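K.L.:
here's my sequence, what's the structure:
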Amino acid sequence: MPETQVLRIAMNGITGRMGYRQHLLRSILPIRDQGGITLADGRKITVQPILVGRNEEKIRELARIHKIEHWTTDLDEVINDPTVDIVFDASMTSLRSQTLTKAINAGKHIFTEKPTAETLEEAIELARIAKAKGITAGVVHDKLYLPGLVKLRRLVDEGFFGRILSLRGEFGYWVFEGDIQAAQRPSWNYRLADGGSMTTDMYCHWNYVLEGIIGKVKSVTSKTATHIPARWDEQNNEYAATADDAAYGIFELETPAGDPVVAQINSSWAVRVYRDELVEFQIDGTHGSAVAGLNKCVAQQRANTPKPVWNPDLPVTESFRDQWLEVPANDELDNGFKRQWEEFLEDVAYGREHRFGLLSAARGVQLAELGLQSAAERRTIDIPEVVL
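P.N.:
Predicted coordinates for the structure are as follows:
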């Protein structure tokens, strides 16, 4: 019989939308129910989740529904439990650095949502203590595991684009104010004092997406806005929205070959969707272009590119969307969050670094900080190297 290792995972903030839906329901429970994962050396890993949260009633009910034996409202106790191997955090941004610091100092491996901290200094310190402790640290880079971006990255690796010129991204949707229809996102997202901010939330994503698809981010020019000044919270109380709910960014990138690339990404909770998916990225290059969403990716080669002629006096008779071809997956791509969890668990079992660690997360925090600074000072800011 192959050796089986049980990894006990304390899952903090699991009653939140992302923690519950993506990490528990679509990642850890499927890994548990499939009997774990088998490593290349024949060993098996199984998982045992421990639900952690402040609301005892909610935690107990989730444990009952999903047949989870262990749950607690005492985060410190579970962090210091010697039988716990991994601490996962999906709680509020303002609490994350403190939680991760405690977990690392207790010798736990950590897997965490972003941003890892509210400041670059805190994010770098987390990376330093994790390295000193020798633990495996993973940061959720879910979008790089999405089928659409997996296909987009494959096109880059195959040289499909030739010399890459630009990337354009559109992200967001309308988040209801909460007065007549309930908001789809928690109210703290729109209060600066509680860690809310579109820039803080999404620029850490855009940093790893840009790094993972094209190359390093060299500079940022950003404009932020609070388009909806008043919202209603979970108790239907009106409050002032003090955090930016939209961020419009221009990023200068550099490919591994040294080619300059211009990226533009619009992010907004105050926009209505007229595109195929909630997020889409278009890369244009000298030999071809591609548009990728969460799942779908379409491409157009140089040889198949039509020659449109500008004529505002006549209606358009051609369907531009029909001129693109869908890129096949050519593989079975499971849920992106689950795939990264499995990769992280393998790294824990082998005692090695996870490829998306705390230093990568620190660069995301840095981009968010400099994005906010750029917006406040109305200027382009160069991005220095992040080092331990």
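K.L.:
could you use CA atoms for every contact and neighbour count after this?
P.N.:
OK.
K.L.:
what about the longest helix in this structure?
P.N.:
helix 358-377 (DSSP state H).
K.L.:
tell me what that helix is packed against?
P.N.:
helix 120-133, strand 137-139, helix 198-213, strand 216-225 (3 or more CA pairs under 8 Å, 6 or more residues apart in numbering; DSSP states H and E).
K.L.:
next helix or strand past the second one?
P.N.:
Scanning the chain past strand 137-139 towards its C-terminal end, the next helix or strand to appear is helix 147-157 (assignment: DSSP states H and E).
K.L.:
closest one to G357 among the helices and strands packed on helix 358-377?
P.N.:
strand 137-139 (4.7 Å; CA to CA).
K.L.:
contacting residues around the closest one?
P.N.:
109-114, 116, 130, 344, 353-358, 361 (CA atoms under 8 Å, 6 or more residues apart in numbering).
K.L.:
generate a PyMOL selection restricted to the buried subset of those residues.
P.N.:
Remark: buried members of the contacts of strand 137-139, expressed as a PyMOL selection using 16 or more other CA atoms under 10 Å:
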select buried, resi 109+110+111+112+113+114+116+130+344+353+354+356+357+358+361
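K.L.:
farthest-apart pair in the contacts of strand 137-139, please.
P.N.:
K114 and E353 (18.0 Å).
K.L.:
before we move on, the earlier item: what does the longest helix of the chain contact?
P.N.:
Contacts of helix 358-377 (CA under 8 Å, 6+ apart): 114-120, 123-124, 126-127, 137-139, 199-200, 202-208, 220-224, 249, 380-381, 383, 386-387.
K.L.:
can you check stretch 140-148 too?
P.N.:
So stretch 140-148 is contacted by 111-114, 149-150, 205, 208-209, 212, 292-297, 329, 333, 335-337, 339-340, 356 (CA under 8 Å, 6+ apart).
K.L.:
let's see this one next to it:
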Amino acid sequence: MTRRTVRIAMNGVTGRMGHRQHLVRSLLALRAQGGLDLGDGETLWPEPVLVGRRAHALRALAERHGLTEWSIDLDAVLADETVEVYFDAQATSARVDALTRAIAAGKHVYTEKPTAPDLAGALALARLARDAGIKHGVVQDKLFLPGLRKLKRLVDGGFFGEILSVRGEFGYWVFEGDWQPAQRPSWNYRAEDGGGIVLDMFPHWEYVLHDLFGRVTAVNAHVTTHIRERRDEQGKPYTATAEDAAYGIFELAGGAVAQINSSWAVRVHRDELVEFQVDGAHGSAVAGLRGCRVQHRSMTPKPVWNPDLPVTHSFRDQWQEVPDNTEFDNGFKAQWELFLRHIAREEPYHWDLLAGARGVQLAELGLKSSAEGRRYDVPELAL
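P.N.:
Below is the predicted model of the structure:
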């Protein structure tokens, strides 16, 4: 078996998501298993080149994982002809410039979302990539979660019949930073730095709804900032200028309606941090990160509303667990494998920069809907 090395510039891997999910649990995990088997006698070996602004952090990260290549000079890395792929996990405000430079250097690009702070910037990137003839992909990790893969299996198998509605709940309490450190960086709560839960989460909801149930055709949203003062990484108080909660209604092609609440100011009283309930004429399902439970119409009980009597049974116990039926790998790693196959073998891949632009479009229209107190149609995008 022959081994082909693909050198990947990874920008932003000193951050939580870039480090844990993309470097450690994706590319380093691929190396630990001997590389990506392409199935024809060739193995793809990812070689990360760490890029960032803080030399000491990059050096420490490289040493921790036995890597030798890192740089604070992005232009020098992009000028290296042996680097084939540029990956971006930076803060949103820095992403457009770096992706533009990488595309201009002829690199294939793979990026976290949102791809840009606004739709114009997201579409401009997609056009640049198309005109440059490079391959491009956007992380859409929730599609690869075990719970949503089970849900997709139910959709494809016709379990629901006509899908009527989707209800999603996402969020948790992010500490304000005064008596306990916050679990998210402070820039998330500053609009001027690209923060806000709408730009962070609406792109996720766009691709989840689009791939599982149908394209979003209209949005009506309300956003707010529940916690108005927080403390940053140095313990200094600052005013939150970005929203920390969003409540959206999304109309879908085919007639179904989705309602999704997103909040960093909610305490969790559900099985997982994100859950989706799908109700169809023939059955319903509740899916989270890993689990998925169903109730078919043939097994649906007959509830009777009577507030004068206590409930003597558990509604949860009336649902059945969907079996795994397969082994589920890390979702980020699974999508990395598909993108690397796309590069190496021209295998199909449709989660590209135009798909990323759809997510930015939905976020932009959601914010506009909230600001103006009205419903907005979501037009189809084209380059």
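K.L.:
surely L192 of the first structure and T242 touch.
P.N.:
Yes. Between L192 of the first structure and T242 a contact is recorded at 5.4 Å, counting by CA atoms under 8 Å.
K.L.:
between those two, which is the more surrounded one?
P.N.:
T242 (19 against 14; other CA atoms under 10 Å).
K.L.:
neighbours of the closest residue to I163 of the second structure other than its chain neighbours, how many?
P.N.:
Sequence neighbours aside, G280 is the residue nearest to I163 of the second structure in space, at 4.2 Å (criterion: CA to CA, 6 or more residues apart in numbering). Burial of G280 of the second structure is recorded as 21 neighbouring residues (other CA under 10 Å).
K.L.:
translate G280 of the second structure into the numbering of the first structure.
P.N.:
Here G280 of the second structure is matched to G285 in the first structure, going by TM-score structural alignment.
K.L.:
do the same with V360 of the second structure
P.N.:
By TM-score structural alignment, V360 of the second structure lines up with V365.
K.L.:
so how far is E332 of the first structure from its match?
P.N.:
Counting by CA to CA, to the nearest Å, the gap from V365 of the first structure to E332 of the first structure is 32 Å.
K.L.:
L75 of the first structure too?
P.N.:
Distance from L75 of the first structure to E332 of the first structure, by CA to CA: 37 Å.
K.L.:
which one of those two is surrounded by more residues?
P.N.:
Legend: neighbour count by other CA under 10 Å for L75 of the first structure and E332, higher for L75 (21 against 7).
K.L.:
let me see the contact set for that one.
P.N.:
L75 of the first structure sits in contact with N12, V52, G53, where contact means CA under 8 Å, 6+ apart.
K.L.:
let me know the closest of the residues you listed to S268 of the first structure.
P.N.:
N12 (27.5 Å).
K.L.:
show me what that closest one aligns to in the second structure.
P.N.:
Counting by TM-score structural alignment, N12 of the first structure corresponds to N11 in the second structure.
K.L.:
near that match, how many other residues are there?
P.N.:
26.
K.L.:
hmm, it is touching G52, no?
P.N.:
Yes. If you go by CA under 8 Å, N11 of the second structure and G52 touch, sitting 5.6 Å apart.
K.L.:
one step back: report the inter-axis angle for the longest helix of the first structure versus helix 120-133.
P.N.:
170 degrees (axes from the mean of the first three to the mean of the last three CA atoms, to 10 degrees).
K.L.:
and helix 358-377 of the first structure, how far out from the chain's middle?
P.N.:
Relative to its parent chain, helix 358-377 of the first structure has a centroid offset of 15 Å by CA atoms, centre = their mean, to the nearest Å.
K.L.:
buried ones in it?
P.N.:
358-375.
K.L.:
try stretch 247-257 of the second structure
P.N.:
Those buried within stretch 247-257 of the second structure under the rule 16+ other CA under 10 Å are Y247, G248, I249, F250, E251, L252, A256, V257.
K.L.:
and stretch 183-191 of the first structure, by the same measure?
P.N.:
A183, R185, S187, W188, N189, Y190, R191.
K.L.:
alignment lookup: the third one to the second structure.
P.N.:
Structural alignment places S187 of the first structure opposite S186 in the second structure (criterion: TM-score structural alignment).
K.L.:
now do the contacts for that match.
P.N.:
R231, D232, E233.
K.L.:
how close does it sit to S93 of the second structure?
P.N.:
From S186 of the second structure to S93 of the second structure the distance is 14 Å (CA to CA).
K.L.:
and for F328 of the second structure?
P.N.:
On the measure of CA to CA, F328 of the second structure and S93 of the second structure end up 33 Å apart.
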